[in-house]
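Asker: with the input below, show me the fold.
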Amino acid sequence: MASVDECRQALQELAARLDRNAETVRERVDLDRTLACRITDLDTAFHGRLTGGRLIDLTDGDDPKAKIALNTSSDDLVALVRGDLDIGRAVASRRVSIKANPFDLMKLRKLL
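Answerer: From the prediction side, this is the model:
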């Protein structure tokens, strides 16, 4: 099981990757939504905002009103960010769940 710090680091790496490619990401997916990432096995969460192709304001804690919510285990989060776990397969096998409105899910698919 990955630690809270490892999950935080994985999300910071994801944010940095999106930041480096913000122009390309923004062209593919132009969203401005709050995002919560809930780590089921650690009973912890992180939240931020996906806007302009970037993940910003990433901080500890849940946002129950987040427009997009990702639920997963700590190991699966780290594997997703590293590219060791395919998001499509993870969702299909219910290792990861993403809650969002249908239009946002269609936009997010372009990222995945």
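Asker: going forward, measure contacts between C-alpha atoms and count neighbours the same way
Answerer: OK.
Asker: what's the separation between D104 and T40?
Answerer: In this view, D104 and T40 are 23 Å apart by Cα to Cα, to the nearest Å.
Asker: next one: G53
Answerer: 26 Å.
Asker: between these two, tell me which one has more neighbours.
Answerer: G53 (23 against 13; other Cα atoms under 10 Å).
Asker: what is the helix or strand encompassing L70 packed up against?
Answerer: When elements are defined using DSSP states H and E, L70 is found to belong to strand 68-72. When contacts are defined as 3 or more Cα pairs under 8 Å, 6 or more residues apart in numbering; DSSP states H and E, strand 68-72 packs onto strand 32-39, strand 96-99.
Asker: please provide the structure for the following sequence as well, for comparison with the first:
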Amino acid sequence: MANVEECRAALRGLAARLAEMDPQARDRHTIDRTLDCRVRDLGVVFSARLRNGRLEDIHDHPQEDAGPAQVRFTVNSDDLLALVDGRLSFAGAWATGRMKIEASVMDLLRLRRLL
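Answerer: Just a heads-up that it's a prediction; the model follows:
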């Protein structure tokens, strides 16, 4: 089981990769949403803002302190690390139940293209 710091580092790494994307490619998938990533086995939620193709304002807090978010992911810590480093696909994690997503269909399509 991964720990909170490893999950935080993985999400910051994802944010760095998104920031390095070609600006034109990033602009094609512009979406502005609040995100929550609930890590079941750690009892923590990472909240962030996806704005102009960039993942910003990443912070964590206990699950009971989670506020409203437009997009919610629920995943185990090891699966979060596998998703971020590419060992597990977004679609594969969702299709097999390893990741649960609460979002509109349009948001899902946009996120799939971006991530």
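Asker: any idea what the TM-score is?
Answerer: Aligned and superposed, the two chains score 0.92 in TM-score terms (TM-score structural alignment, normalised by the length of structure 1); 111 aligned residues with a Cα RMSD of 1.3 Å.
Asker: circling back to that earlier point, in structure 2, which residues correspond to the strand holding L70 of structure 1?
Answerer: Mapped onto structure 2 using TM-score structural alignment, strand 68-72 of structure 1 covers residues 71-75.
Asker: mean distance between the matching stretch and structure 1 after superposition?
Answerer: Superposing on structure 1 places stretch 71-75 of structure 2 at an average distance of 0.6 Å from its equivalents, by mean Cα distance after the TM-score superposition for structure 1.
Asker: please state the offset of that stretch from the chain centre?
Answerer: For stretch 71-75 of structure 2, the gap between its own C-alpha mean and the chain's C-alpha mean amounts to 7 Å (Cα atoms, centre = their mean, to the nearest Å).
Asker: follow the chain on from the longest helix along structure 1 and name the next helix or strand.
Answerer: Scanning structure 1 for the helix with the most residues, using DSSP state H, yields helix 4-20. Next helix or strand after helix 4-20 of structure 1 toward the C-terminus (DSSP H and E): helix 22-28.
Asker: got the buried residues for that next one?
Answerer: 22, 25-26 (16 or more other Cα atoms under 10 Å).
Asker: repeat for stretch 45-53 of structure 2
Answerer: For stretch 45-53 of structure 2, by 16+ other Cα under 10 Å, it's 45-50, 52-53.
Asker: so can I have a markdown table of those showing secondary structure and distance to I101 of structure 2?
Answerer: Shown next, in a markdown table, are these (DSSP: H, G, I helix; E, B strand; the rest coil; distance: Cα to Cα, whole Å):
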| residue | secondary structure | distance to I101 of structure 2 |
| --- | --- | --- |
| V45 | strand | 14 |
| F46 | strand | 14 |
| S47 | strand | 14 |
| A48 | strand | 15 |
| R49 | strand | 16 |
| L50 | strand | 16 |
| N52 | coil | 21 |
| G53 | coil | 19 |
